[in-house]
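In: A structural model of the following input is requested.
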Amino acid sequence: MTLDACPAPRALILAAGRGERMRPLTDRTPKPLLPVRGRPLMQWWVDALARGGVREIVVNTAWLGEQIESHFGPERLLDGRERLSKNDLPAIRFSSEGRDFGRALETAGGIARALPLLAPATDDVFWVLAGDIFAPDFQFDPAAAARFAASGRLAHLWLVPNPAHNPQGDFGLSADGLALNEAPAGGVRHTFSTVALYRRALFEPPWCDIAPGNPEGVAAPLAPLLRRAIAAGQVSAQLYTGPWTDVGTPERLAALK
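Out: Reported below is the predicted structural model:
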């Protein structure tokens, strides 16, 4: 696929988790709706995706998913802060794991469930990001998506410097921009930001044995799938050094106010 031929990709915001470490805040409010600097946490991502030209967003839901669907449903407004016209608002659809299966399907299971909405064709690419991450300066650059589409690789990850709660990191980064399962010689592993571009083929055989659309509701983590693709040299990565917070505890949420 050439750079000029790459369409604007869709995006999946992962918002199905229970948020156990955020209790009692998440007993009655889903974590993506907790307020950060005057707007729901997930609204920051919706606005950033809109600025990056993404016109279709899928959100997977489970715990208190009806609240998320109500807040970001067809009648939602961006409240004027972003000064986006109505034509700039992305269409938002929902993959309702809670309603369909009574539980969240974990990351790989959730992506597989949403796949028909995200990527109808095998070569399609799409963004994925977690709804409980705060990275207010991250830009969803259409040129980055086009470069990834042209690369033929299965995934491109954004890594961040290790926060205090994940000092060992997740993945290494080679000098030529490949993700590594271990730290490079003389280097370190970095933390996976949750922001990534994927090709649908990663979630099809031989890489993934969950049927597209995940009709059986298989719950499966993403890390083993990513590590297999990394070992095969099919995943690129880059380091992002802007503000980034995994809003996983009440203390981290309070620190953002």
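In: alpha carbons only for contacts and neighbour counts from here, please
Out: Noted.
In: contact partners for residue 193?
Out: 157-160, 244 (C-alpha atoms under 8 Å, 6 or more residues apart in numbering).
In: neighbour-wise, which of the residues you listed leads?
Out: Across these, neighbour numbers were computed from other C-alpha atoms under 10 Å; residue 159 holds the maximum, 25 neighbours.
In: please give the structure of this sequence too, so both can be compared:
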Amino acid sequence: MKAMILAAGRGERMRPLTDATPKPLLTAGSQPLIGWHLKSLAEAGVADVVVNHAWLGDQIEARLGSGAEWGVHIAYSAEGDALETAGGIATALPLLGEAPFIVVNGDVLTDFPFARLIDAARKLDGERRLAHLVLVDNPAHHAAGDFSLAADGRVLDAPGLTFAGVGVYHPALFAGLAPHRPARLAPLLRAAMAQGRVSGEHYRGLWRDVGTIERLAEADAIARGWR
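Out: Predicted structure coming up:
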């Protein structure tokens, strides 16, 4: 199974830190933010990882290299200008293959066990679903949430919980999208939800959206206790 880490964002809310350093390379504890994802994916047995980049992407490739430091192999999808989430994934599909794959935002800190998504990926084909999303309790900065979770595990297009930026997608979700063109993920997910083709789970463990300098400081304090 393969995974993709989204690392192309400019990080406007974290300027001036991101003027010289891409957001996924900002440090939390002993690692760049993206390093914790690489470590967790390797521990889950996911060794093939695609990383997209745009802003200061040369720094990302220089720091992460082949991925050997974390026990993974990294392939890079360079975008030039950021293509938004769906556009970035559609552009990277030739690197991701034809099977369901994990996607995680490069600017979150979480101890979510990625091995759980391997089982979720196996079910997507069997149940004709297009995505499986990890949802979390709403943080203070996003109190309304994004989606809700039905009793049968379907994700519904109604506020309730927050999308964690962690999920599994079937390549068919991106059918019809042209590579190298900007495209948003939310409309694709909502269309699939309307067909009952998105499952999900509610994760109650550690999750932080590291979207501001203040939240980076919090993430750094948390990660200082990790190895």
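In: number of residues surrounding residue 111 of structure 2?
Out: The burial count assigned to residue 111 of structure 2 is 12, neighbours taken as other C-alpha under 10 Å.
In: map residue 153 of structure 2 across to structure 1 for me.
Out: Counting by TM-score structural alignment, residue 153 of structure 2 corresponds to residue 177 in structure 1.
In: correct me, but its match touches residue 236?
Out: Yes. Between residue 177 of structure 1 and residue 236 there is a contact at 5.6 Å, judged by C-alpha atoms under 8 Å.
In: which of these two has more residues huddled nearby?
Out: residue 236 (23 against 14).
In: assumed that one was part of a strand.
Out: Yes. Residue 236 of structure 1 forms part of a strand when assessed by DSSP: H, G, I helix; E, B strand; the rest coil.
In: quick check: the aligned residue for it in structure 2?
Out: Residue 236 of structure 1 maps onto residue 199 in structure 2, by TM-score structural alignment.
In: which stretches in the stretch 151-257 of structure 1 count as helices?
Out: Ranges of helices within the stretch 151-257 of structure 1 are 223-231, 250-255, based on DSSP state H, counting those that start in this stretch.
In: give the buried residues for the first one.
Out: Read that as helix 223-231 of structure 1. 226-227, 229-230 (16 or more other C-alpha atoms under 10 Å).
In: again with the shortest one
Out: Within helix 250-255 of structure 1, the residues that qualify as buried by neighbour count (16+ other C-alpha under 10 Å) are residue 253.
In: could you report the distance from residue 58 of structure 1 to residue 78 of structure 1?
Out: As judged by C-alpha to C-alpha, to the nearest Å, residue 58 of structure 1 and residue 78 of structure 1 stand 17 Å apart.
In: who has more neighbours out of the two?
Out: residue 58 (22 against 16).
In: surely that one touches residue 92?
Out: Yes. Counting by C-alpha under 8 Å, residue 58 of structure 1 touches residue 92, with 5.7 Å between them.
In: thought residue 56 of structure 1 was touching residue 10?
Out: Yes. Applying C-alpha under 8 Å as the test, residue 56 of structure 1 and residue 10 come out as touching, 5.1 Å apart.
In: which of these two has more residues huddled nearby?
Out: Between residue 56 of structure 1 and residue 10, counted using other C-alpha under 10 Å, residue 10 has the larger neighbour count: 22 against 19.
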